[in-house]
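A.B. asks: Structure for the following, please:
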Amino acid sequence: MLHKFLIHNRGDHVGVATTTIKSGEKVVGVYMDDEDTIELTSNGDIPLGHKISVVDLDKSENVIKYQVTIGETTKQLSKGDYVHTHNIKTKRW
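C.D. replies: Purely as a prediction, here's the structure:
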């Protein structure tokens, strides 16, 4: 199965869709730092270039991408969820 998303670093909470992902689709992601793979089922449609959660996160948890915090969850997230401004917020202001 070809990969549909990339995770930049081991320990990141999200991957980036390399093609549009459909809700309910079983997809494979590749960790770019060691080329390991992860398989999960998408819980929603995810547009090309947008984020998919590769871990479960509670509300108010930090979201890690590129090994840095990119925001905080505004609700609980499950592996396979679409991650965007509707469920994370910046911690810059």
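
A.B. asks: alpha carbons only for contacts and neighbour counts from here, please
C.D. replies: Will do.

A.B. asks: who's in contact with the closest residue to Gly44 other than its chain neighbours?
C.D. replies: Spatial nearest neighbour of Gly44, excluding adjacent residues (Cα to Cα, 6 or more residues apart in numbering): Ser23 at 4.0 Å. Shown in contact with Ser23 (Cα atoms under 8 Å, 6 or more residues apart in numbering): 41-46.

A.B. asks: Return the closest of those with respect to Thr19.
C.D. replies: Of all the contacts of Ser23, Ile46 has the smallest distance to Thr19: 8.6 Å, by Cα to Cα.

A.B. asks: Please provide the structure for the following sequence as well, for comparison with the first:
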Amino acid sequence: MIHFVVHEEGDSVGTVVVEGVKSGAALNGWVMEQDQMVEMRTASDIPIGHKIALKNLAPGDTVIKYGVDIGKVVAPIAAGEHLHVHNVKTKRW
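C.D. replies: From the prediction side, this is the model:
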């Protein structure tokens, strides 16, 4: 079963595609561009459609999704944690 999808290998986040992801769960992810599977354990509950960090991210780091910059980390994020507006902000303003 695929729990999250990642567009390409260099992305720092994946998108959860199933309901009910709980902290500590073992997840399977599909890296679409390379057609590869990855595994990771969650560090927090993550709602469907939200992002999961694929690696540790520090404040000031750039978040990459679909191979492009989608924002800046504003609070530390551990691999497997929920990544959303509480810890990432746009660079547009």
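
A.B. asks: From Ser42 of structure 1, how far out is the residue nearest to Gly44 of structure 1?
C.D. replies: Going from Ser23 of structure 1 to Ser42 of structure 1 by Cα to Cα, to the nearest Å gives 5 Å.

A.B. asks: One more: Lys91 of structure 1?
C.D. replies: Distance of Lys91 of structure 1 to Ser42 of structure 1, given as Cα to Cα: 26 Å.

A.B. asks: Show me which of those two is the more surrounded one.
C.D. replies: Ranked by neighbour count (other Cα atoms under 10 Å), Lys91 of structure 1 and Ser42 place Ser42 first, with 22 against 10.

A.B. asks: May I have the residues that are in contact with the more buried one?
C.D. replies: Taking Cα under 8 Å, 6+ apart, one finds 21-27, 52, 79-82 in contact with Ser42 of structure 1.

A.B. asks: so what's it closest to, chain neighbours aside?
C.D. replies: Nearest in space to Ser42 of structure 1, with sequence neighbours left out and distances taken as Cα to Cα, 6+ apart, is Gly80 at 4.4 Å.

A.B. asks: Show me the strands in structure 2, by range?
C.D. replies: Assigned by DSSP state E, structure 2 shows strands spanning 4-6, 13-16, 26-31, 36-41, 51-53, 62-65, 68-73, 82-83, 88-89.
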